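Colleague: what would the 3D arrangement of this be:
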Amino acid sequence: MSFGQQVVVTPRNYEFKFRKMPTITTHYAMVGISAVRDDYPLYFDAANEKGLGMAGLNYAGNAYYPEKEEEGKDNISPFEFIPWILGQCANLDEAKKLIDRIHLVHINFSEKLPLSPLHWLIADKSGKSIVIESDKDGLHVYDNPVGTLTNNPPFPKQLFNLNNYADVSPKMPTNRFSDKVNFDLYSRGLGSHNLPGGMDSESRFVRALFTKSNAPAADNEADNVNNYFHILHAVEQPKGLDEVGPNSFEYTIYSDCTNLEKGLFYYTTYNQRQITEVNMNKEDLEKDDLIIYPIEDKVEFNREN
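Modeller: Model prediction:
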């Protein structure tokens, strides 16, 4: 379902108020997809002006947030996690130090907006990334050697599952079956025949990583952004394929990316396939109020006659 998400730029002097921690009046500016409630940006994913990005992904059934605060820790609600990190950290090393002091405590935004069960991906301009998971046995921080995250299961299980796909390749296969059997390689792409094609998050993790790992790198922004969206669209969910209730289906509402070097934010939606760009640095980042762009989500045709 839609939560009224919009592209939101939070400038440096917007007051970030936290439930258990002091208000931050000056911080790094950030841009991303967010719902805004009571003038507060509830970011789904965002990146700051220093080139640190962060995204929350569904982690239902595993995410656990303790009810009690922990003395001596930074008690942060999960809905505050993204602005707490992106507001203060310029890179992954700084984020790790701040996370070491964090205690994610169960505080809902409101009665109508309870916490979402999430785990998080954080990355910086170096290309390195980490995964944060809050489980019943504590808060875990994993180095992410593959730079990919989807939803369940826990990240270590996602990595282990990759072992089942070591034979998947963009190249045509060679006959390792038997020298007594001749094969007719009847189609291009047979090297990826065993790539999982399901809508489940484990299949999408493998498919996203395979596509990302083999995608070409270009020397210009347009081609790289275009390639990036092809990676995301390789794992998007069309309507009608992932039933979550009677006549109700999960589907990919939007896809986005950020150039961490330039502060350029891009997105597409289920209905609007043209890539929309928002340049954070064209805004007055010294302001103290949110800068909001409604999502472009209308089907449009480029009619030539």
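
Colleague: going forward, measure contacts and count neighbours with C-alpha atoms only.
Modeller: OK.

Colleague: which SSE is residue 229 in?
Modeller: Using DSSP states H and E, residue 229 sits within helix 221-233.

Colleague: wait, what's in contact with residue 255?
Modeller: By CA atoms under 8 Å, 6 or more residues apart in numbering, residue 255 lies in contact with 229, 232-233, 267-269.

Colleague: the helix holding residue 229 packs against which elements?
Modeller: Packed against helix 221-233, as judged by 3 or more CA pairs under 8 Å, 6 or more residues apart in numbering; DSSP states H and E, are the following elements: helix 201-214, strand 254-259.

Colleague: ok now the shortest one, how far from the chain's centre?
Modeller: The one in question is strand 254-259. Between the centre of strand 254-259 and the centre of its chain there are 9 Å (CA atoms, centre = their mean, to the nearest Å).

Colleague: check which element follows it along the chain.
Modeller: Remark: after strand 254-259, the chain's next helix or strand is strand 264-269, criterion DSSP H and E.

Colleague: the helix holding residue 229 vs helix 201-214, what angle?
Modeller: 160 degrees (axes from the mean of the first three to the mean of the last three CA atoms, to 10 degrees).

Colleague: what residues sit buried inside helix 221-233?
Modeller: Residues 224-225, 227-233 are the ones in helix 221-233 that count as buried (16 or more other CA atoms under 10 Å).

Colleague: which pair in those has the greatest spatial separation?
Modeller: Comparing all pairs in the buried residues of helix 221-233 by CA to CA, the longest separation belongs to 224 and 233, at 14.2 Å.

Colleague: may I ask which helix or strand encompasses the residue located most distally from the centre of the chain?
Modeller: Distance from the C-alpha centroid of the chain, by CA atoms, centre = their mean, peaks at residue 180 (47.5 Å). Residue 180 belongs to no helix or strand when assigned by DSSP H and E.

Colleague: how near is residue 109 to residue 303?
Modeller: Separation of residue 109 from residue 303 (CA to CA, to the nearest Å): 45 Å.

Colleague: ok, now residue 259?
Modeller: 31 Å.

Colleague: quick one, which of these two is more surrounded?
Modeller: In this view residue 259 and residue 303 are compared by other CA atoms under 10 Å, and residue 259 has more residues nearby, 17 against 5.

Colleague: residue 265 is in contact with the more buried one, correct?
Modeller: Yes - the criterion here is CA atoms under 8 Å, and residue 259 meets it with residue 265 at 6.5 Å.

Colleague: also this sequence, please, to line up against the first:
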Amino acid sequence: MNQKEVKEIAKQLHAGCSSIAWDTLDGKHLWGRNYDFNQIAASAVTIIPKNYKYYTAGTPFDHNLELTNISYSKYASVGVGTNAMEVTPVLYEGINEKGLMGGQLFYAGFASFPDETKNHHTPVNPGYVITHILSQCASVAEVIDLITNKITIINQALAGSLATVHWVFSDRTGETIILEPDHQQITIYRHTAGVLTNSPNYSWHKQNLLSYINVRNNEFPDRDMNGIKVQKPFKGTGALGLPGDFTSQSRFIRASFLKYYGIKGKNEDQGIQYLFHFLDNVAMPLGIVKVENQDELSAYDQSIYSACMCAESLNFYWKSYENSTIHCLNLKRELKNQNIKTYPLENRAPEYKLVN
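Modeller: Here you go, the predicted structure:
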């Protein structure tokens, strides 16, 4: 793969997304996300084994690899990502063998990183954060300790693209944390609502919820207004005022509404199905969100794939825009594996089940 191709792949770090952490009635913890962008290349469902050697910063294309930045994975993990950087698999999201789940989401206009690494800290490229954290941490508590005391996420591009992202992690305790790189430092939000989209920051999105406190799931009653009976000829008045566009702020409101009122699945199978339905409600259909730069591979942003996972079973589920069949990979079956393994996203025409 030449440097020009790698630079195009590095742009995928700017994908805009929506994510939801959820649970089931029998106590399973789930996390899911949409990957929204206008292209995806050289990416696949990727398994990183234990004791895998990788760099926390630098690429051979940028000529900035340092032996002091070599690390080895303590835990196996799986997620969608790319091996285009050669020295380190770049995961966009994933789950590890301890049930820690999380992903990166676009954070344009806000993300800022320090140029220098703190004393005794390991430098980590923003694009390698998911890979490094899933390789090293067993819980959100360990993520917080790593971010606070052991690593510095630095202002370093990958093949010409700086990953302007923020991150979300969830585990078997049910806690979901959000990490945002503001003003060259990491802001950690604990015990969050488990919903995240893109810019502005999480604090702004929480404040914006006040504008929609009138939205509910109950139908508004018919009224008698000065002797005139006003009867609704339609359903859905409870959700009246819920924004339907595809901006980050509107997707955050819809995802929050869905999580607050949504019926939980009774078990993992049902919970995963329901979570995919919720993600469909904040997904970008092809043709609706036009890309300004006509030189791009596709003229439209779309939800290229959706991924969901379960902290207890270590099942990783995904479906693509081109094939809505839900695929599943169980990480427990891969714990003895010693090599990187990949599985295609199945971006091809779907298979239909003929019933007559």
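
Colleague: and the TM-score between them?
Modeller: Superposed pair, TM-score by TM-score structural alignment, normalised by the length of structure 1: 0.92. Supporting alignment: 302 aligned residues with a CA RMSD of 2.1 Å.

Colleague: quick check: residue 190 of structure 1 vs residue 134 of structure 1, distance?
Modeller: Taking CA to CA as the measure, residue 190 of structure 1 falls 39 Å from residue 134 of structure 1.

Colleague: what about these two, which has more around it?
Modeller: More crowded of residue 190 of structure 1 and residue 134, by other CA under 10 Å: residue 134, with 23 against 16.

Colleague: what do we get in structure 2 for the more buried one?
Modeller: Counting by TM-score structural alignment, residue 134 of structure 1 lines up with residue 181 in structure 2.

Colleague: now do residue 165 of structure 1
Modeller: Mapped onto structure 2 by TM-score structural alignment, residue 165 of structure 1 lines up with residue 212.

Colleague: ok, that match - contacts?
Modeller: By CA under 8 Å, 6+ apart, residue 212 of structure 2 lies in contact with 241-242, 253.

Colleague: nearest to residue 119 of structure 2, of those residues?
Modeller: When the contacts of residue 212 of structure 2 are compared against residue 119 of structure 2 (criterion: CA to CA), the nearest one is residue 253, at 40.1 Å.

Colleague: which position in structure 1 aligns with the closest one?
Modeller: For residue 253 of structure 2, the aligned position in structure 1 is residue 206, judged by TM-score structural alignment.

Colleague: any idea where the helices of structure 1 begin and end?
Modeller: Here structure 1 has its helices, by DSSP state H, at 81-88, 92-99, 155-161, 201-214, 221-233.

Colleague: nearest approach to residue 139 of structure 1 belongs to which of the ones you listed?
Modeller: Across those, residue 139 of structure 1 has its closest neighbour in helix 92-99 (9.2 Å, CA to CA).

Colleague: which elements pack onto that closest one?
Modeller: Judged by 3+ CA pairs under 8 Å, 6+ apart, helix 92-99 of structure 1 is in contact with helix 81-88.

Colleague: ok, residues contacting the helix it packs on?
Modeller: By CA under 8 Å, 6+ apart, the residues outside helix 81-88 of structure 1 that reach it are 16, 27-30, 43, 45-48, 52-55, 95, 98-99.

Colleague: ok, stretch 56-63 of structure 1 next?
Modeller: By CA under 8 Å, 6+ apart, stretch 56-63 of structure 1 touches 44-45, 116-121, 133-136, 149-154.

Colleague: cutoff 7 Å now
Modeller: For stretch 56-63 of structure 1, contacts defined as CA atoms under 7 Å, 6 or more residues apart in numbering pick out 44-45, 117-121, 134-135, 150-152.

Colleague: kindly report the same for stretch 226-240 of structure 1.
Modeller: Residues outside stretch 226-240 of structure 1 that contact it (CA under 7 Å, 6+ apart) are 199, 204, 207-208, 211-212, 215, 249-252, 255.

Colleague: derive a PyMOL selection command for the buried subset of the residues you listed.
Modeller: Restricted to buried positions by 16+ other CA under 10 Å, the PyMOL selection for those reads:
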select buried, resi 199+204+207+208+211+212+250+251+255
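
Colleague: a markdown table for the contacts of stretch 226-240 of structure 1, including distance to residue 125 of structure 1?
Modeller: Listed next are these as a markdown table, based on distance: CA to CA, whole Å:
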| residue | distance to residue 125 of structure 1 |
| --- | --- |
| 199 | 30 |
| 204 | 24 |
| 207 | 24 |
| 208 | 20 |
| 211 | 21 |
| 212 | 17 |
| 215 | 19 |
| 249 | 35 |
| 250 | 32 |
| 251 | 30 |
| 252 | 26 |
| 255 | 20 |
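
Colleague: distance check, the residue nearest to the spatial centre of structure 1 against residue 132 of structure 1.
Modeller: With distances taken as CA atoms, centre = their mean, residue 55 lies nearest the centre of structure 1, 4.0 Å away. Distance of residue 55 of structure 1 to residue 132 of structure 1, computed by CA to CA: 10 Å.

Colleague: how near is residue 250 of structure 2 to residue 199 of structure 2?
Modeller: Taken as CA to CA, the span from residue 250 of structure 2 to residue 199 of structure 2 is 11 Å.

Colleague: so which of the two has more stuff around it?
Modeller: Taking residue 250 of structure 2 and residue 199 together and counting by other CA under 10 Å, residue 199 has the greater number of neighbours (21 against 18).
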